[in-house]
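J.: Sequence unavailable; structure follows:
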């Protein structure tokens, strides 16, 4: 442990203080703290009522690292995180916030930090997003929101992305068993108090979706989109509403309209285009789907923060293109697309297997190249005519 800490310290140029709120995290807290320990110089952890020995595990893993463990009554996430982060003010150059089911991973040397805050990337299957997990230690920060809370300050906040540190979210913490029901209660109460808060509407829509309430979720997503504001949240609202209409409500015409509105709202984001093309292809509308895909295959993933799907840009659009190319008679293009897919080292096994099968259908239909003798014969005839 000492050797690893010394290695990180040579890269790190400033001090870090770990900030957490926890409750009944005995199953996961050692994993989290063991990973982050080499990076931190101080820690402030608030326990909101653990009865499973979480406190003793914290003391054991962080033994030898200066810090504070506080017992704090639970109110809501915004209140309790604010109490925690303000206790840590001035304890280090930067404050690092984590949940107990997070694991911090270093992908590159940590540069000198100069911004007021940094957005760290989440490493989770399927989607990618960023959150503000690294904050200047000399600012008075607070958290807004009863759940899905976010840090803010009264002073101007210069924010940058930081790729050197990545958060692995295992989503297996002690409060996960009733997470959606709890979040729904908190968000409904907050929406009653402040019905014009677009973030509350968005995360209540997500929660209703996760609870299996598609009609309520669709209505809230449409409400959030109509409120305007942050373009990424508007886009994600329309995207999710379209997916629910296509998959749960079985209303493809409405889904097409919603996907189209999402794409128009944020043209650089292509998840809605993918859903639109895949839905058209599944319904036999191959030419329409192929025309859409031909315009976007190969476009890079944008630098958006909210719930991007890297696989759509990496292989999803190309996979759909490889299928529609076959059905519209562009067999050479289909084979080339399959070959590009099969060359990707991170292509999922199921997609790889299907691509191999798809390629076998297209290869026999690719016209054979003319033989050299045949080409010379045609050239000779052309010469005699002249």
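T.: That came through fine. Just so we're clear, the structure is a prediction, and the values are computed from it rather than from any experiment.

J.: C-alpha only now, for contacts and for neighbours.
T.: OK.

J.: where exactly do the helices run in the stretch 1-150 of the chain?
T.: In the stretch 1-150 of the chain, the helices defined using DSSP state H, counting those that start in this stretch lie at 2-11, 29-36, 54-61, 77-87.

J.: Around residue 230, how many other residues sit close by?
T.: 11 (other Cα atoms under 10 Å).

J.: quick one on the thing from earlier: point out the most buried one among the helices of the stretch 1-150 of the chain.
T.: helix 77-87 (a mean of 20; mean count of other Cα atoms under 10 Å).

J.: I'd like the distance from that helix to the chain centre, please.
T.: When C-alpha coordinates are averaged (Cα atoms, centre = their mean, to the nearest Å), helix 77-87 and its chain have centres 25 Å apart.

J.: ok, and what's touching it?
T.: Surrounding helix 77-87, the residues in contact under the criterion Cα atoms under 8 Å, 6 or more residues apart in numbering are 19-21, 44-46, 72, 74, 95, 140-150.

J.: now stretch 146-155
T.: For stretch 146-155, using Cα under 8 Å, 6+ apart, the contacting residues are 76-79, 132, 139-144, 183, 186-187, 190, 203.

J.: out of those, who has the most neighbours?
T.: Highest count within the contacts of stretch 146-155 by other Cα under 10 Å belongs to residue 187, 24 neighbours.

J.: Pasting the second one now:
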């Protein structure tokens, strides 16, 4: 696989060596976009790796997001496959070497990897992220940007790759990270009110901070949209709403949420990201059975 690397950085002099040293030579092309570093990031890239970073200042009207910088970097690349990586993420050299030996499957336009998050002062949790995709695809969304929407709009598909764990080691403590996330999401929602991914993330984040009325509002907007462009966000919002209703002891509401979510899951079961989230349907089915038996307290998202 002819694989290039695209990164967006700012003040990452302490992160870049641990990120790049083990793997940088495995890429046929490396593009780094700097959004305004005040430390020695740019000098480090030039001196240590021979990389001249492009400079792309952030636009204050774009909610502090880096999507424009990401897409500018992607547009400048020629490698047929691109990995998008952040400086606080780590990949095993041997795992990446194995991945680059894959043959080019014309039916696949992107690859999801396991994403292991270790946030200071918080619990480690497992997630997934679409790290590798074909050249020509673009990020979408002012906040929490990814290429999944572009894949769906073009009727392309991505696949799970089980051979790589990407370890995410952010410096933010949870309270600071959540406050920044909510401010950016509110800003993005003003500009793109039907981008239901923002509603899901706002609802989830607010639920963590105990702001349940606001959380329920955003989760209901996402869940009731039944959006085919955001199927996982619809289902995740439904799961959290069912959890909230069950904890409140509202059996009929819990059952209604779960039945609607199961109907929607049947509609989007062939979506590439829904297929990767293979735990969604079993959870919904088991929660529905428990709700029907009145075992509401055993339903937990």
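T.: Yes, it's here. Not measured: the values here are computed from a predicted model.

J.: what TM-score do we get after superposing?
T.: After superposition, the two chains reach a TM-score of 0.71 (TM-score structural alignment, normalised by the length of the second structure), with 264 aligned residues with a Cα RMSD of 3.7 Å.

J.: ok, back up a step: out of the helices of the stretch 1-150 of the first structure, which is closest to residue 105 of the first structure?
T.: Taking Cα to Cα, helix 29-36 is the member of the helices of the stretch 1-150 of the first structure nearest to residue 105 of the first structure, at 7.4 Å.

J.: distance from the closest one to the second structure after superposition?
T.: For helix 29-36 of the first structure, the mean deviation from the second structure after alignment is 2.3 Å (mean Cα distance after the TM-score superposition for the first structure).

J.: Report the angle between that helix and helix 54-61.
T.: Calculated by axes from the mean of the first three to the mean of the last three Cα atoms, to 10 degrees, helix 29-36 of the first structure forms an angle of 30 degrees with helix 54-61.

J.: Helix 29-36 of the first structure packs against which elements?
T.: Using 3 or more Cα pairs under 8 Å, 6 or more residues apart in numbering; DSSP states H and E, the elements in contact with helix 29-36 of the first structure are helix 54-61, strand 102-106.

J.: Turn the ones you listed into CSV, including distance to residue 123 of the first structure.
T.: CSV is the format used below for those (distance: least, Cα to Cα, whole Å):
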stretch, distance to residue 123 of the first structure
helix 54-61, 24
strand 102-106, 10
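
J.: re the thing from before, closest one to residue 380 of the first structure among the helices of the stretch 1-150 of the first structure?
T.: helix 2-11 (70.6 Å).

J.: What helix or strand is residue 284 of the second structure located in?
T.: Per DSSP states H and E, residue 284 of the second structure falls inside helix 280-292.

J.: contacts for that helix?
T.: Contacts of helix 280-292 of the second structure (Cα under 8 Å, 6+ apart): 235, 239, 246, 251, 254-255, 258-259, 261-262, 265, 274, 296, 298-299.

J.: so which of the residues you listed would you say is closest to residue 87 of the second structure?
T.: Comparing the contacts of helix 280-292 of the second structure against residue 87 of the second structure with Cα to Cα places residue 274 closest, at 28.1 Å.

J.: What is the neighbour count of the nearest residue to the closest one once chain neighbours are set aside?
T.: Once flanking residues are discounted, residue 274 of the second structure sits nearest to residue 232: 6.1 Å by Cα to Cα, 6 or more residues apart in numbering. When neighbours are counted by other Cα under 10 Å, residue 232 of the second structure registers 24.

J.: ok, then the element right after the host helix or strand of residue 232 of the second structure?
T.: Element membership of residue 232 of the second structure [criterion: DSSP H and E] is helix 231-247. With elements assigned by DSSP H and E, the helix or strand that comes after helix 231-247 of the second structure is helix 251-268.

J.: against the first structure, where does the next helix or strand after that next one fall?
T.: Of the helices and strands lying after helix 251-268 of the second structure in sequence (DSSP H and E), the nearest is helix 272-276. Using TM-score structural alignment, helix 272-276 of the second structure lines up with nothing in the first structure.

J.: I'd like to know which elements helix 272-276 of the second structure is packed against.
T.: Judged by 3+ Cα pairs under 8 Å, 6+ apart, the packing partners of helix 272-276 of the second structure are strand 159-168, helix 231-247.

J.: and the last one with helix 251-268, angle?
T.: Read it as helix 231-247 of the second structure. Here the directions of helix 231-247 of the second structure and helix 251-268 differ by 160 degrees (the same axes, to 10 degrees).

J.: same deal with the first one?
T.: Direction vectors for strand 159-168 of the second structure and helix 251-268, defined by the same axes, to 10 degrees, enclose an angle of 120 degrees.

J.: ok, and what's touching strand 159-168 of the second structure?
T.: Defining contact as Cα under 8 Å, 6+ apart, one finds that strand 159-168 of the second structure is touched by 88-92, 95-96, 99, 108-118, 272, 276.

J.: Could you pull out the helices in the stretch 251-386 of the first structure for me?
T.: Counting by DSSP H, counting those that start in this stretch, the helices of the stretch 251-386 of the first structure are 252-265, 271-282, 286-296, 310-311, 317-327, 331-342, 349-362, 372-385.
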